[in-house]
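**Q** Got a sequence here, can you build the structure:
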Amino acid sequence: MSDAVSADVLLRVGRELRGMSQLDVAVLYGIGERTYRRYEAQGSPIKYVDLTGIVADVFHLQLDDLYQIAKEHQ
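**A** Coordinates of the predicted model:
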């Protein structure tokens, strides 16, 4: 089993952990819902700065902590 966790999985796990909808995350981060949906569906690559911004500013988590949680859910 790989230790890698993709960005789309991190986003989904973080969002579900916080009980948020995709629209909630998009609005709080200031992006379109469609853009966020694509990030979770691997339809669009996400910049590292946006990934870390969503994790910190919207989910109120450290990326390392979310990574560990996401690994346990795989």
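
**Q** going forward, measure contacts between C-alpha atoms and count neighbours the same way
**A** OK.

**Q** now the helices for this structure?
**A** With helices called from DSSP state H, the chain shows them at 7-17, 22-29, 33-40, 48-53, 63-72.

**Q** Serialize these to CSV and add fields for mean neighbour count.
**A** Formatted as CSV, the helices of the chain follow (neighbours: other CA atoms under 10 Å):
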stretch, mean neighbour count
helix 7-17, 19
helix 22-29, 16
helix 33-40, 17
helix 48-53, 14
helix 63-72, 15
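
**Q** Alongside the first, I'd like the structure of this one:
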Amino acid sequence: MKNKFILCFLTLIFLTLSGCTTNNQTKKISSDLNSLKDKVENISEETQSIQTDLQNTKEEAVRANQRLDNQVHKYKK
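**A** Below is the predicted model:
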């Protein structure tokens, strides 16, 4: 009887401690996941900024090419 009581008590302690460990691991994983989400958002914002800069650069290149084409036409006349 005493052995069964000790065995049940040790099992209860083990399960309680393993539950705490799992909870800490869950909190750490949740924290890591939130950190990764923040990084993804930052990368997404940077990508959007780069795409905007790229579009502006393309527009400037088109305008510069038009100016050069206009200069060439003037010299041909």
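
**Q** Need the TM-score from the superposition.
**A** Here the superposed chains carry a TM-score of 0.18, computed using TM-score structural alignment, normalised by the length of structure 1; 17 aligned residues with a CA RMSD of 2.5 Å.

**Q** quick one, what contacts Thr11 of structure 2?
**A** Neighbouring residues of Thr11 of structure 2 by CA atoms under 8 Å, 6 or more residues apart in numbering: there are none.

**Q** Check the spacing between it and Leu33 of structure 2 real quick.
**A** Separation of Thr11 of structure 2 from Leu33 of structure 2 (CA to CA, to the nearest Å): 32 Å.

**Q** Isn't Asn23 of structure 1 up against Glu33?
**A** For residue 23 of structure 1 the amino acid is Leu, not Asn. Yes - if you go by CA atoms under 8 Å, Leu23 of structure 1 and Glu33 touch, sitting 5.3 Å apart.

**Q** ok, now how distant is Asp38 of structure 2 from Cys8 of structure 2?
**A** Per CA to CA, Asp38 of structure 2 is found 45 Å from Cys8 of structure 2.

**Q** which residues of structure 2 fall in strands?
**A** Assigned by DSSP state E, structure 2 shows no strands.

**Q** For Thr16 of structure 2, see how far away Phe5 of structure 2 is.
**A** 16 Å.

**Q** got it, and Leu36 of structure 2?
**A** For Leu36 of structure 2, the distance to Thr16 of structure 2 - CA to CA - is 30 Å.

**Q** How many residues are close by Asn3 of structure 2?
**A** 8 (other CA atoms under 10 Å).
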